[in-house]
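K.L.:
Mind looking at a prediction? Sequence and model below.
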Amino acid sequence: MNVYKAHIVHPHTQIPLIAYFNERDGYVTFEKDEAVLNILYELKNDLEQDKYFQVNLEQASNICLTQYPVEDLSEAVLFLTKLGLSADDVEFKQMILH
């Protein structure tokens, strides 16, 4: 199974996400990048209380609930550009799974 991942920042909510592309199943999925979120919380102590940020975080959570069908890796990048990302900002790296 070939799985690729890319670290991105959602262009509308500014929430760090990880985009996964599963080549076998043909889906793009998302999860919040918890490692980056923890760093942001450490750098800005009041971020957890920031209502605007929390609303955006909730909106980003919604995108993580769905699988988005795509044909191949280039279509996965195209899908992300339709969300508002620049293709230059999307770098999928193949994951090694055992």
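P.N.:
Happy to help now that I have it.
K.L.:
contacts and neighbour counts: CA atoms only from here.
P.N.:
Fine.
K.L.:
Please work out which residues outside the helix or strand containing residue 17 touch it.
P.N.:
Element membership for residue 17 (DSSP states H and E) is strand 16-22. Around strand 16-22, the neighbours that count as contacts under C-alpha atoms under 8 Å, 6 or more residues apart in numbering are 1-10, 27-33, 36-37, 73, 76.
K.L.:
Can you tell me which of these end up in strands?
P.N.:
Of the contacts of strand 16-22, the ones assigned to strands by DSSP state E are 3-9, 27-32.
K.L.:
Structure two is appended below for comparative analysis:
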Amino acid sequence: MDLYKAHFIHPHTHVPLIVYYNKSDGYVTFEKDNEVLALLLKLDGELAEDERFLKNVSQVSNMCSTQYPVNTFSDVYDFLEQLGISKEELTFKQLFLH
């Protein structure tokens, strides 16, 4: 499996997310970035009391159940641009699975 991931902040909800790109199977999917979220809430006390932000966080499931078909990294970037995430905001790192 040829798997890549990148971290980003959703441009509309401001919830930290991880995007996974499975190059072998040709899809992307998303996951709530709970590690970054925990750090943000610890470092920014006001954010921890922001009802709108907390509502957005609660509405995001831990793992997205939808896989979106893409064939290449170019397709991944095009798809994410449609969501408002620019290529410059992303740094994909390859995951090595055993």
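P.N.:
Okay, I see it. In this text the structure is predicted, and so the values were computed from the model without any measurement.
K.L.:
before we move on, back to that, let me have the ones in strands among the contacts of strand 16-22 of the first structure in TSV, adding distance to residue 55 of the first structure as columns.
P.N.:
Formatted as TSV, those follow (distance: C-alpha to C-alpha, whole Å):
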residue	distance to residue 55 of the first structure
3	30
4	28
5	25
6	23
7	21
8	19
9	15
27	26
28	23
29	21
30	18
31	16
32	14
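K.L.:
Could I get those residues in CSV, plus columns for neighbour count?
P.N.:
Below are those laid out as CSV (neighbours: other C-alpha atoms under 10 Å):
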residue, neighbour count
3, 20
4, 18
5, 19
6, 18
7, 20
8, 21
9, 18
27, 19
28, 27
29, 18
30, 23
31, 17
32, 21
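K.L.:
So which of those is the closest to residue 48 of the first structure?
P.N.:
residue 32 (15.0 Å; C-alpha to C-alpha).
K.L.:
For the residue nearest to the closest one when sequence neighbours are not counted, grab the count of nearby residues.
P.N.:
Distances taken as C-alpha to C-alpha, 6 or more residues apart in numbering place residue 17 nearest to residue 32 of the first structure, at 4.4 Å, with adjacent residues excluded. Residues near residue 17 of the first structure, counting by other C-alpha atoms under 10 Å, number 23.
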